[in-house]
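Novice: Everything below, folded, please.
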Amino acid sequence: MYGADVAQLRDTAAELRRSAERLTSSRTELSATLAASPWSGPDAERFRGEWQGALSRILQDAGARLAAAADALERNAADQEATSAAGGGATAGAGTASGPYGGSPDHPPAGASAQDVTRWWDSLTPAQQRELLAEHPDRLGTLDGIPAAVRDQANRAWLTHELDRLAAEEPPRTIPNTSGWGVPYGGTVSNPAWDAWHQQVATLQNVQHMLDADRSLSLLLLDTRSGPVEVALAVGDVDTADHVGVYTQGLFSNTANADGVRDAAASVTALNATARDLLLRDGRPGESSAMIMWMGYDAPQNVVDVLSDAQAKTGADRLASFADGIRATNPGTHLTGLGHSYGSLVTGLAASETTAFDSVAVFGSPGIDADGLAAVHVDDGQFYVLQNPGDPVAASGWFGTKPSDLPGAQVLSTAPSAGLSGATGPSGWLPVVGMVSPIGGLVMAGDYALGQHTDYLVEKSTSQNNLAAVVVGARDRMIR
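Specialist: Below is the predicted model:
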């Protein structure tokens, strides 16, 4: 026999599809069980949060991968039949009827990298691309390797679809109390399903408001598949920009928080304006920049979770893939990862998983990982650190050595300089002497320490200037 056993391919595909359906069914049943469960208390709420975040997504992603693998096997079976019918033998790398890079007009091949996705998309005809954009915007909007302009169109369409769907699916705010705890038996308690629904609606409304208020923004990610909605907003043309920065936040970053989304978007917009100004002052008016506010992971929402790197590791996987997608669609860009606080850990870990980043800048960072710069895939001299003098998180070194102490790290100033504002140390007293956690100092030092930890992106500050200089590679404009 030459080639593949068609019957065996189809049998295996059917088994994979049944397994995918079982995973999907189990995920749905578990979600319903948890929503109706009388289990209450801090442990219950914590587990429900974990389920709605990472755990549910793991099952969903596994089911999707199994289904994609089944599709691939069925396509291989069809290709083998076509080849045999034509009288030819099986030829490695011959491709499929849908294009030279595999997959189908509906989706790329199973396990495709971001570069594979870009090649697959480019292999489709314009008509196939238009049809996929119209029929499956949710699929394109979350697919790393699709051009940013296409993702923006897809995610805007999906945003409208999801707002309409959720408006018609509001669950009851309360459900009967069957546990006997908290209120008399037979009363009602808050419905976790409504809380999750409301969080999704709030996020989508926040995003819609931002897009309506600022027409320069584009929507590069809108993932509503499970748990907190994941979002990425960009200013500038990510597909063509000579310089792109990806900004990741940390503790309390939450897409359902209107202020959090608005403030972060405003920060990247102002940062991009500063980057463009630096290009002009540097004699490079022909170069362009773009900036992305990436909220593509389930960030810690309490002072317990922020002490663990578990959510950072999950976020790093997604950030690395997102960066690979930018690199695949804009291979010549200078790409910088920008991470604040816990987001610096996410960025540092992501930079150890991909070679897509040219530079990394961390600020207010509790550490990037135990291996330090040895694991970060950027060239020598391209890892930058900013640390305010009274920032207790940056002083903690909770996740390994303080980044400012790492050999080879380029430490940039945050102090006032040349007409720029900046953070200064306390006069006559030290708010934080010893640190036992990356959040303990905030409690000890109050508003002063909080400001020292959060003001790195203040407009017209030294730190904002330095971060913009890193993004556009303006070494002479960096203040040390």
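
Novice: C-alpha only now, for contacts and for neighbours.
Specialist: OK.

Novice: neighbours around Phe363, how many?
Specialist: 31 (other CA atoms under 10 Å).

Novice: That one is in contact with Val385, isn't it?
Specialist: Yes. Phe363 is within contact range of Val385, at 5.8 Å (criterion: CA atoms under 8 Å).

Novice: any idea which helix or strand carries Leu34?
Specialist: Taking DSSP states H and E as the definition, one finds Leu34 inside helix 6-36.

Novice: Report the separation between the residue nearest in space to the middle of the chain and Trp158.
Specialist: Nearest residue to the geometric centre of the chain (CA atoms, centre = their mean): Gly296, 2.4 Å. Distance, Gly296 to Trp158, using CA to CA, to the nearest Å: 16 Å.

Novice: hang on, Asp379 in a strand?
Specialist: No. Read with DSSP: H, G, I helix; E, B strand; the rest coil, Asp379 is coil and lies in no strand.

Novice: which ones are touching the nearest residue to it once chain neighbours are set aside?
Specialist: Excluding the flanking residues, the one nearest Asp379 by CA to CA, 6 or more residues apart in numbering is Asp358, at 7.1 Å. If you count contacts by CA atoms under 8 Å, 6 or more residues apart in numbering, Asp358 has them with His334, Leu335, Thr336, Val378, Asp379, Gln382.

Novice: Whichever of those residues end up buried, select them in ChimeraX.
Specialist: The ChimeraX selection below is limited to those of the contacts of Asp358 classed as buried (16 or more other CA atoms under 10 Å):
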select :334,335,336,378,382
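
Novice: In CSV: the contacts of Asp358, plus distance to Pro403.
Specialist: Listed next are these as CSV, based on distance: CA to CA, whole Å:
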residue, distance to Pro403
His334, 22
Leu335, 20
Thr336, 17
Val378, 15
Asp379, 16
Gln382, 13
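
Novice: which of the contacts of Asp358 lies closest to Val346?
Specialist: Using CA to CA, Thr336 comes nearest to Val346 of the contacts of Asp358, at 13.6 Å.

Novice: List the contacts of the helix or strand the closest one falls within.
Specialist: Using DSSP H and E, Thr336 maps to strand 334-340. With contacts defined as CA under 8 Å, 6+ apart, strand 334-340 is touched by 242-250, 327, 344-348, 351, 356-365, 470-472.

Novice: So which elements touch the host helix or strand of Arg130?
Specialist: Here Arg130 sits within helix 126-135, counting by DSSP H and E. Contacts defined by 3 or more CA pairs under 8 Å, 6 or more residues apart in numbering; DSSP states H and E place helix 126-135 against helix 148-167.

Novice: Please generate a structure for the following sequence too, so the two can be compared:
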Amino acid sequence: MRRFRRTLVAAALATTMVGGTAGWASGTSQRAVTGPPVGSAAWRADDSLGRALPDPASATPEEVARFFATLTPGQGQRLVRRHPLVVGNLDGAPIALRYEANSRAVRAQHDPRYARLAEPGRQILAFDPRGRGQAAEVYGDLASARHVSVVVPGADIDAATFDREKDPYGTPAGMAGALRAATDGRTAVIAWAGYTTPVGIGLDVATGDLAEAGAGRLARFTQGLTAAGVGEPALFCHSYGAVVCGLAASEVNATDIVVLGAPGMRAAHRADLHTDARVWAAKDPSDWISKVPHVEIAGLGHGQDPTAPSFGARRVPADLAEGHTGYFVPGTDSLRAFAAIAQGRITQRDITRAVTAPDDTALEDITQGEGR
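Specialist: The predicted structure is shown next:
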């Protein structure tokens, strides 16, 4: 009977969303940006090195890394100058070259939306001006950091809202900055707004289409980090970003997958993700996401609540977080737990110790147990 009632609720939800919001949602419907970066045709036609360049559409990150390893510094710089949008978004390319290429690409846009991304000193690891714009920024030093994390945001995020001043901890830049600060700068954190996110609360956010496109981009991005010599990251996936991470779980290179404020992961159980990464879930008592039925029917909804005991994820405490975007606010138990996860492959017991330890206790003293 309970299952029957849940099915009726799901059907009512689907009917309400389609009937009540279809007209509005169609106005905010997003087309996913996919495929090779802008300028790929000119890149493929470039014979200035006397040999073919790796095809951005088909070369693996490992193949890209091997190609760049054969170049002299001067040849790499030449490619940056000639093809900044390609080099800057080519997973597997050297990190330093990507920073330089994206700095050039952002400045060349002359678009006020990207003015903050163009500020000196920012380490932009990816920048795609197509659609609403996509970007990824590094906080810290990827080359020397022992541990790396990637923040995957949810709806209403693009290159223009990447680090907005309003509601900063609901942005990838704000979340990444807070996470790195919580580890006392001992980690590197990447704010990754590298997929087309839903806008508003409409059909896009209720379906998995944009998440499926984003999952492929996220998987390739993490594979590119590995190919470039960066260690496997921990993923922190907020809201609709949790759907992206759920669909990408079997392909991403990651030590941990942490979801927060998740509508679901398109899976009924942790085992359905087919990943060796640790899976963690957080949801604070005041998060409105709790009011969303955790079901999937006719393509609408994202399945089981990852914080439900039956899902099988490790639970991250979040009693001090407030609302849907409060998980990375300094002083919260959730942020302290995230910082502990970001610093190593640790146990549930270590998370409890991190959350309950005095504020002046160094997290490195409690992040023990490097095995999975």
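
Novice: with the second structure superposed, average distance for the strand holding Thr336 of the first structure?
Specialist: For strand 334-340 of the first structure, the mean deviation from the second structure after alignment is 1.2 Å (mean CA distance after the TM-score superposition for the first structure).

Novice: now that strand: how far from the chain's centre is it?
Specialist: 13 Å (CA atoms, centre = their mean, to the nearest Å).

Novice: and the next element down the chain from it?
Specialist: Next along from strand 334-340 of the first structure, by DSSP H and E: helix 342-351.

Novice: Can you give me the stretch of the second structure that the very next helix or strand once past that following helix aligns onto?
Specialist: Tracing the chain past helix 342-351 of the first structure, the next element assigned as helix or strand by DSSP H and E is strand 359-363. Using TM-score structural alignment, strand 359-363 of the first structure corresponds to residues 256-260 of the second structure.

Novice: Pull the number of nearby residues for the nearest residue to Ala258 of the first structure once chain neighbours are set aside.
Specialist: Nearest-residue entry for Ala258 of the first structure: Asn206, 5.5 Å, with adjacent residues in sequence omitted and distances by CA to CA, 6+ apart. Using other CA under 10 Å, Asn206 of the first structure has 20 other residues around it.

Novice: Tell me the secondary structure of Asn206 of the first structure, please.
Specialist: Going by three-state DSSP: Asn206 of the first structure is helix.

Novice: Show the contacting residues for it.
Specialist: Counted by CA under 8 Å, 6+ apart, Asn206 of the first structure has contacts Thr255, Ala256, Asn257, Ala258, Val261, Arg262.

Novice: Quick one: map it onto the second structure.
Specialist: By TM-score structural alignment, Asn206 of the first structure lines up with Arg116.

Novice: Looking at the second structure now, which of the contacts of Asn206 of the first structure still hold up?
Specialist: Counting by both residues aligned by TM-score structural alignment, their matches' CA atoms under 8 Å, the second structure reproduces none of the contacts from these.

Novice: Could I get the full set of strands for the stretch 101-250 of the second structure?
Specialist: Ranges of strands in the stretch 101-250 of the second structure, per DSSP state E, counting those that start in this stretch, are 123-128, 134-139, 148-152, 188-193, 234-238.

Novice: What span of the first structure is the last one aligned with?
Specialist: Residues 336-340 of the first structure are where strand 234-238 of the second structure lands when matched by TM-score structural alignment.

Novice: buried stuff in that stretch?
Specialist: For stretch 336-340 of the first structure, by 16+ other CA under 10 Å, it's Thr336, Gly337, Leu338, Gly339, His340.

Novice: Read off where the helix or strand following the helix holding Arg130 of the first structure ends up in the second structure.
Specialist: Going down the chain from helix 126-135 of the first structure, the next helix or strand is helix 137-141, by DSSP H and E. With TM-score structural alignment applied, helix 137-141 of the first structure matches the range 84-88 in the second structure.

Novice: same check, this time on stretch 9-21 of the first structure
Specialist: Stretch 9-21 of the first structure covers no residues of the second structure once aligned (TM-score structural alignment).

Novice: which residues make contact with that stretch from outside it?
Specialist: Ala62, Gly63, Ala64, Leu66, Ala67, Ala69, Ala70, Asp71, Leu73, Glu74, Asn76, Ala77.

Novice: For burial, what's the neighbour tally of the nearest residue to the second one once chain neighbours are set aside?
Specialist: If you skip the residues right next to it in sequence, Gly63 of the first structure has Ala20 as its closest partner in space, 4.3 Å away by CA to CA, 6+ apart. By the other CA under 10 Å criterion, the neighbourhood of Ala20 of the first structure contains 24 residues.

Novice: Check Asp380 of the first structure too.
Specialist: For Asp380 of the first structure, using other CA under 10 Å, the count is 11.

Novice: Give me the nearest residue to it, chain neighbours excluded.
Specialist: Asp380 of the first structure sits nearest to Gly408 (CA to CA, 6+ apart), 7.1 Å away.

Novice: Could you find the counterpart of that neighbour in the second structure?
Specialist: In the second structure, Gly408 of the first structure lands on Gly312 (TM-score structural alignment).

Novice: is it true that its match touches His269?
Specialist: Yes. Here Gly312 of the second structure reaches His269: they are 6.3 Å apart, a contact under CA under 8 Å.

Novice: After superposing, tell me the mean distance of the match of strand 359-363 of the first structure to the first structure.
Specialist: Stretch 256-260 of the second structure sits 0.5 Å off on average (mean CA distance after the TM-score superposition for the first structure).

Novice: how distant is that stretch from the center of its chain?
Specialist: 10 Å.

Novice: ok, now stretch 39-48 of the second structure?
Specialist: The answer for stretch 39-48 of the second structure is 29 Å, by CA atoms, centre = their mean.

Novice: neighbouring contacts of it?
Specialist: Applying CA under 8 Å, 6+ apart, the set of residues contacting stretch 39-48 of the second structure is Ala52, Leu53, Pro54, Asp55, Pro56, His83, Leu85, Val86.

Novice: could I get the residues you listed as a markdown table with neighbour count and distance to Ala126 of the second structure?
Specialist: Compiled in a markdown table, the contacts of stretch 39-48 of the second structure are given as follows (neighbours: other CA atoms under 10 Å; distance: CA to CA, whole Å):
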| residue | neighbour count | distance to Ala126 of the second structure |
| --- | --- | --- |
| Ala52 | 12 | 23 |
| Leu53 | 18 | 19 |
| Pro54 | 19 | 18 |
| Asp55 | 16 | 18 |
| Pro56 | 22 | 14 |
| His83 | 20 | 14 |
| Leu85 | 26 | 9 |
| Val86 | 28 | 10 |
